[in-house]
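*Asks:* build me a model:
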Amino acid sequence: MSATVDANVLLYASDSSSPFYDRASEVVQELAQGPDLLYLFWPVLMSYLRISTHPAIFGNPLPVAKAMSNLDGLVRRAHVRTPGESAGFWSLYRTVTTGVTARGNLVPDAHVVALMRQNGVSSVWTHDRDLRRFVEIRVRDPFDRAP
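*Replies:* You can find the predicted model right below:
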């Protein structure tokens, strides 16, 4: 079964001072090595670059070259896919946002959910509770140790 990860998991996996670092790194590495496909959507990768290199947002900002190198190491893996929007995306986005008022910070979440649906991805690993508003996906919190 294919999955994706949200930017927050990638960010925790890049910040060795975070209490979530070990678990986030473990999840990203396990997903990226397969055998199932890991989908990394461009809005998530761009959010990672924006936040990980921004000193006012990220506690330990990465040099741009390091942040890009981190992503290079993921996107080059055999079991990783990086699709973008394809025909019919807008219609699917509208469907995904039916019943969910996608404004502000929910807009990029809805974008990712629409990309997930368009690519047949059912699970997202994230620490973001907002994604639970979208009932058509499975949200997996890597830091929730409950069975």
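
*Asks:* can we go C-alpha only for contacts and neighbour counts from here?
*Replies:* Noted.

*Asks:* so which bits of stretch 79-90 are buried?
*Replies:* Residues 79-81, 89 are the ones in stretch 79-90 that count as buried (16 or more other CA atoms under 10 Å).

*Asks:* list just the nearest of these to Ser69.
*Replies:* Val80 (15.4 Å; CA to CA).

*Asks:* which non-adjacent residue is nearest the closest one?
*Replies:* Leu38 (4.7 Å; CA to CA, 6 or more residues apart in numbering).

*Asks:* what separates that neighbour from Arg50, distance-wise?
*Replies:* 21 Å (CA to CA, to the nearest Å).

*Asks:* so between these two, which is more surrounded?
*Replies:* Higher neighbour count among Leu38 and Arg50: Leu38, with 27 against 14, using other CA atoms under 10 Å.

*Asks:* contact partners for the more buried one?
*Replies:* Contact partners of Leu38, counting by CA atoms under 8 Å, 6 or more residues apart in numbering, are 2-4, 31-32, 79-81.

*Asks:* to compare with the earlier structure, here is another sequence to fold:
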Amino acid sequence: MILPDVNMLVYAYDSSSVHHGAAAGWWKRCMTGNDEVGLATVVLFGFVRICTNPRIFQSPLTVEEASARVESWLARPQVRIIDPSNQHVADVLALLRETGTAGNLTTDAQIAALARQEKAVIHSNDTDFLRFPGIRWHNPLTGKEQRT
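*Replies:* Take a look at the predicted model:
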């Protein structure tokens, strides 16, 4: 299962990003391929939060446009929402303790815990995921893949 990070979804949307072409191609393959794609709610709402923010984008998406994109992804047969287990909070806190950090890595720890729960591969341009043990990580922009 592919578990995308929000940065890849933002790059796929943001035509001004240097990563747009590669990310848009990767996301199109995810949306038309046969591999299962798991979408975490923290990632979906992160996409909406970032892509509708006029302080980040000169021409941000409207809430309706961002919602329509999310809904179109969820309508694909190979896509499903990844729900946290009852153990999720404990798993995330354990990851934060193991790495000795929180702050900006808290969201990454949530995604990492979901990836471990689902045995999914995180697709991200963010190498911070490599701090978390038991994670499989793939950077679709470089082709680099690693297991921690």
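
*Asks:* got the contact list for Ala109 of structure 2?
*Replies:* Taking CA under 8 Å, 6+ apart, one finds 92, 95-96, 129, 132 in contact with Ala109 of structure 2.

*Asks:* okay, and the residue nearest to Ala22 of structure 2 when sequence neighbours are not counted sits in which element?
*Replies:* Take Ala22 of structure 2 and drop its neighbours on the chain: the residue closest to it by CA to CA, 6+ apart is Leu141, 6.1 Å away. Leu141 of structure 2 belongs to no helix or strand when elements are defined using DSSP states H and E.

*Asks:* burial measure for Leu141 of structure 2, as a count.
*Replies:* 17.

*Asks:* and stretch 67-75 of structure 1, how far from structure 2 on average?
*Replies:* In the superposition with structure 2, the average deviation recorded for stretch 67-75 of structure 1 is 1.1 Å (mean CA distance after the TM-score superposition for structure 1).

*Asks:* which residues touch that stretch?
*Replies:* Under CA under 8 Å, 6+ apart, the answer for stretch 67-75 of structure 1 is 32, 40, 45, 49, 52-53, 80-82.

*Asks:* turn these into CSV, including secondary structure and distance to Leu74 of structure 1.
*Replies:* Shown next, in CSV, are the contacts of stretch 67-75 of structure 1 (DSSP: H, G, I helix; E, B strand; the rest coil; distance: CA to CA, whole Å):
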residue, secondary structure, distance to Leu74 of structure 1
Ala32, helix, 7
Leu40, coil, 9
Leu45, helix, 10
Leu49, helix, 13
Ser52, helix, 16
Thr53, coil, 18
Val80, strand, 7
Arg81, strand, 10
Thr82, coil, 10
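
*Asks:* specify which member of the residues you listed is nearest to Leu62 of structure 1.
*Replies:* When these are compared against Leu62 of structure 1 (criterion: CA to CA), the nearest one is Thr53, at 4.9 Å.

*Asks:* so how far is Gly84 of structure 1 from the closest one?
*Replies:* Distance from Thr53 of structure 1 to Gly84 of structure 1, by CA to CA: 23 Å.

*Asks:* now do the helices in structure 2.
*Replies:* Taking DSSP state H, the helices of structure 2 run over residues 6-13, 20-32, 41-51, 63-74, 88-99, 106-118.

*Asks:* okay, now whatever residue of structure 2 lines up with Leu115 of structure 1: neighbour count?
*Replies:* Taking TM-score structural alignment, the alignment pairs Leu115 of structure 1 with Leu114 from structure 2. For Leu114 of structure 2, the count of nearby residues is 25 (other CA under 10 Å).

*Asks:* ok, Asp141 of structure 1 next?
*Replies:* Neighbours of Asp141 of structure 1 using other CA under 10 Å come to 17.
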